[in-house]
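# sequence plus predicted model, see below.
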Amino acid sequence: MLLTDFDYDLPEELIAQTPCEKRDHSRLMVLDRHDGAVQHEYFFDVKKYLRPGDTLVFNNTRVIPARLIGHRDETGGKVEVFLLRRTEGNKWEVLVKPGKKAKIGDVIKFGAELTCRILEHTDFGGRVVEFFYDGIWEEILDRLGQTPLPPYIHEKLADKERYQTVYAKENGSAAAPTAGLHFTKKLMGEIKDMGVNLEFITLHVGLGTFRPVNEENIEDHVMHTEYFHIDKDTAERINAARKLGGRIIAVGTTSIRTLESSASADGILPAKSGETGIFIYPGYKFKIVDGIITNFHLPKSTLIMLISAFAGREFTLRAYNVAVQKRYRFFSFGDAMLCL
């Protein structure tokens, strides 16, 4: 299967630069993958397509201020260090710009209270660094770090909490699980009152989610792994709901990847923590996910491949072309899609 099979034309002006004024007032495209129907709603209408006994599964990760701007200790040259994930202690996998000058042993300073030393290269072109500081890491990072908005967003974010979901809890992501940005606490309460179960799992979004595909044959692409966690009580409730015939509807591609990488062949979900590098593309047989809430994704990305695996490639691309024609807003701050 070729990379060009997942391409589509997107006018640049449809890339959303700012979030919708009200989270749940973004538009919602509803796809029925069984009969090919496409409907157009607003996100608060999502309740119309849910029923008692369904389970919505959210990723409760929280974006950290992952972009640090520092200077080389020896030359004073400017350096950007982008945190991907903690490996152990104060050691992190990071991306460094400019990367060619990032040598093992180099020391980078981020003001008087924080420095790091480059320890080794990684197999994806990044680095492993160790940080040195006095004080509380989270407080220092909050003071010195910047919220890492995607490169296609050029507008400054007035309220940094708009790049967090309202249920964000577990610190660790380099990017937001953007499908969840459409939910308000009020909407979630109304959905719960309908008899729909709300469950929370964790995947810390890193390079695996947004790393571009460079291989023309997509099967040659290797995903970078990301940390996930599903606790025992959550797994038991999801299994019980599924046994009673309820649909498991994943909010976002990170929730899909967590569920599908953990579930057994017969769709039983265990309590589990670890790293997942699952790459889902057409031909994949879903084990546990019955529905998806997602945003509109970049051409040729692993995310549009995942949605194509669920809804079918031709149907997905046809829906994307309709979204372009109807002037939907795309990507992180854009509109949403529900596929059942």
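Thanks, I have the structure now. Residues are numbered from 1 along each chain as shown.

# CA atoms for contacts and neighbours, from now on please.
Noted.

# thought residue 30 was touching residue 323?
No. Using C-alpha atoms under 8 Å as the test, residue 30 is too far from residue 323 to be in contact (11.0 Å).

# show me the helices in this structure, by range?
Secondary structure of the chain by DSSP state H: the helices cover 137-144, 185-193, 207-210, 232-243, 253-262, 302-311, 313-325.

# could those be laid out in a markdown table, adding mean neighbour count and distance to residue 4?
What follows is the helices of the chain, written out as a markdown table (neighbours: other C-alpha atoms under 10 Å; distance: least, C-alpha to C-alpha, whole Å):
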| stretch | mean neighbour count | distance to residue 4 |
| --- | --- | --- |
| helix 137-144 | 13 | 40 |
| helix 185-193 | 14 | 38 |
| helix 207-210 | 20 | 18 |
| helix 232-243 | 17 | 37 |
| helix 253-262 | 25 | 21 |
| helix 302-311 | 23 | 11 |
| helix 313-325 | 17 | 12 |
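
# can I get these in a markdown table including distance to residue 120?
Output for the helices of the chain, formatted as a markdown table (distance: least, C-alpha to C-alpha, whole Å):
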| stretch | distance to residue 120 |
| --- | --- |
| helix 137-144 | 22 |
| helix 185-193 | 43 |
| helix 207-210 | 18 |
| helix 232-243 | 36 |
| helix 253-262 | 28 |
| helix 302-311 | 27 |
| helix 313-325 | 40 |
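
# out of these, which gets nearest to residue 339?
Of all those, it is helix 302-311 that lies closest to residue 339, at 7.2 Å by C-alpha to C-alpha.

# try this one next to it:
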Amino acid sequence: MKTSDFDYDLPQELIAQEPAAVRDACRMLVMDRETGAIEDRIFRDIIDYLEPGDLLVANETRVLPARLLGAKRGTGGQSEVFLLRQLVGSKAQPYADVPQIPGQPVPGENQQAIWEVLVRPGKRLKPGSGAVVDFTDGEGNVALSAEIVDWAEGAQRGERVARLTTTYPSLDEALHAVGHTPLPPYIKHYAGDEELYQTVYSRRESSAAAPTAGLHFTPELIERLREKGIDWETVELEVGLDTFRIVDEEDPLAHKMHTEFYTVPQKTVDAINRTHANGGRVVAVGTTSVRSLESAWDPSADDGAGAITARDRDATSLYLLPGSTFHVVDALVTNFHVPRSTLMMLVSAFSTRENIMNAYQHAIEERYRMLSFGDAMFIR
């Protein structure tokens, strides 16, 4: 097995630069997991492929306004800070006080936090240099400041640790005053409604990227599915930017899988057990839901028979490749993925590499819209 086995030629003009005009009116390629047989449908037709007693499990995480554009204090140089994840433990202990802006009150405890971040320009925002970036709100007032205080542990792409402070009532309020919803790097000039990069069922803001397979669902479609007797439950996986990384190593087994945090509530565990006991299928909405559910499988549970167990913000670096066993998920709603990515490997593991590559070739020939804002694929 080589990383090049999961490569394909992706025409740039097929990379969707904006969402579908109507979420559930996008195209959907339906593929039989075993035979590789393909059908071309519309996404809302997914109801025709689901039966009463089936269970959809979606990642309900919401994308943070994680892209912060500001100016370096003292020089005014344009700077960008991208929030990756809030840190806990030793890295979250207080650092030296951030130099305050004269005339502004000192932030309280609920107005400070430690985050792992990416910055630009990196050479001008080095840890230990006293570098502080200020971000202004719509009225021109400094709403949020970020002091670059340390290198992130195990940094591979120049990740840093920043201490965020605000004089707003809360950091959350400040982030919404100055932050922007980040889009994948291959979406170049989208200037439309940022809410269209959120799922309609999203809740807690905790991700740097959207679980995009869920973008195709509408409240009306979810209600129709429920009326048919198809259940709906959720998990939460905090999606990181590494989800867009390609695998650089020629041997995919040499690739170090990134770590993300996930939650599988007991309510979802109970619904999965009930679904399987009654002969129904567990249908994961997106690869992040797959990783959550399969990470929650405990092979030692149930006297060694194995069972899915509830998890509360546990860490996972699960890497699913051809040859991996799926214990929980029976069908998958997904999008079309970046060549040479771990997501290409995951969907190939769920079916076969040959089936997936044939389906992608069909999608390209039929001019499907690709990647995050693109069309859907249902592997059943």
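Sure thing, it's come through. All of these numbers come straight from a predicted model, not from anything done at the bench.

# TM-score of the superposition?
Once superposed, the chains reach a TM-score of 0.96 (TM-score structural alignment, normalised by the length of the first structure), with 340 aligned residues with a C-alpha RMSD of 1.4 Å.

# before we move on, the earlier item: now for the helices of the first structure, which one comes closest to residue 87 of the first structure?
Counting by C-alpha to C-alpha, residue 87 of the first structure lies closest to helix 207-210 out of the helices of the first structure; the figure is 14.0 Å.

# show residues contacting the closest one.
Identification of contacts with helix 207-210 of the first structure by C-alpha atoms under 8 Å, 6 or more residues apart in numbering yields 84, 223-226, 254, 277, 301-303.

# then stretch 154-165 of the second structure?
Residues outside stretch 154-165 of the second structure that contact it (C-alpha under 8 Å, 6+ apart): 91, 95, 98, 107, 111-119, 122, 127, 144-152, 171.

# can I have the buried ones of those residues as a PyMOL selection?
Selection of buried members from these for PyMOL, criterion 16 or more other C-alpha atoms under 10 Å:
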select buried, resi 91+98+107+111+112+113+114+115+116+117+118+119+127+144+145+146+147+148+149+150+151+152+171
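
# just curious, which of the contacts of helix 207-210 of the first structure is nearest to residue 235 of the first structure?
residue 254 (16.4 Å).

# ok, the closest one to residue 200 of the first structure distance?
Separation of residue 254 of the first structure from residue 200 of the first structure (C-alpha to C-alpha, to the nearest Å) stands at 12 Å.

# coming back round to it: out of the contacts of helix 207-210 of the first structure, name the ones that lie in strands.
Among the contacts of helix 207-210 of the first structure, the ones falling in strands (DSSP state E) are 84, 226.

# please identify which of the helices of the first structure is closest to residue 18 of the first structure.
Nearest to residue 18 of the first structure among those is helix 313-325 (17.9 Å), distances taken as C-alpha to C-alpha.

# quick check: the closest one aligns to which part of the second structure?
Taken onto the second structure by TM-score structural alignment, helix 313-325 of the first structure occupies residues 353-365 there.

# over to stretch 161-177 of the first structure?
Going by TM-score structural alignment: stretch 161-177 of the first structure matches residues 195-211.

# any idea how far apart the tips of the matching stretch sit?
By C-alpha to C-alpha, the extent of stretch 195-211 of the second structure from end to end equals 13 Å.

# and what of stretch 52-72 of the second structure?
OK, stretch 52-72 of the second structure end separation, C-alpha to C-alpha: 57 Å.

# joint contacts of residue 254 and residue 200 of the first structure?
By C-alpha under 8 Å, 6+ apart, residue 254 of the first structure and residue 200 have these common neighbours: residue 59.

# can you tell me what residue 295 of the second structure aligns to in the first structure?
The alignment partner of residue 295 of the second structure in the first structure, by TM-score structural alignment, is residue 261.

# isn't its match up against residue 274?
No. Residue 261 of the first structure lies out of contact with residue 274 (C-alpha under 8 Å); the separation is 10.2 Å.

# off-centre distance for the match of stretch 161-177 of the first structure?
The chain centroid and the centroid of stretch 195-211 of the second structure are separated by 8 Å under C-alpha atoms, centre = their mean, to the nearest Å.

# which residue lines up with residue 133 of the first structure in the second structure?
In the second structure, the residue matched to residue 133 of the first structure (TM-score structural alignment) is residue 166.

# how many neighbouring residues does its match have?
Neighbours of residue 166 of the second structure under the rule other C-alpha atoms under 10 Å: 27.

# next up, the contacts around the spatially closest residue to residue 309 of the second structure that is not a sequence neighbour.
Once flanking residues are discounted, residue 309 of the second structure sits nearest to residue 296: 5.6 Å by C-alpha to C-alpha, 6 or more residues apart in numbering. By C-alpha under 8 Å, 6+ apart, the contact set of residue 296 of the second structure is 264, 308-311.

# now, which of these sits nearest residue 46 of the second structure?
Distance to residue 46 of the second structure across the contacts of residue 296 of the second structure (C-alpha to C-alpha) is lowest for residue 264, with 24.5 Å.

# map that closest one across to the first structure for me.
Residue pairing (TM-score structural alignment): residue 264 of the second structure is matched to residue 230 of the first structure.

# related to what we said a few turns ago, who wins for neighbours among the contacts of helix 207-210 of the first structure?
Most surrounded of the contacts of helix 207-210 of the first structure: other C-alpha under 10 Å gives residue 254, at 28 neighbours.

# circling back to that earlier point, mean per-residue distance, the match of helix 313-325 of the first structure versus the first structure.
On superposition with the first structure, the mean distance recorded for stretch 353-365 of the second structure (mean C-alpha distance after the TM-score superposition for the first structure) is 0.5 Å.

# hmm, who's touching that stretch?
Applying C-alpha under 8 Å, 6+ apart, the external contacts of stretch 353-365 of the second structure come out as 5-6, 8, 10-11, 14, 29, 31, 33, 35-36, 38, 322, 336, 345, 347-348.

# quick one: buried ones out of those residues?
Here, 16+ other C-alpha under 10 Å leaves 5-6, 29, 31, 33, 36, 38, 336, 345, 347-348 buried among these.

# circling back to that earlier point, out of the contacts of stretch 154-165 of the second structure, which are inside strands?
Assigned to strands by DSSP E, the following of these qualify: 112-119, 144-151.
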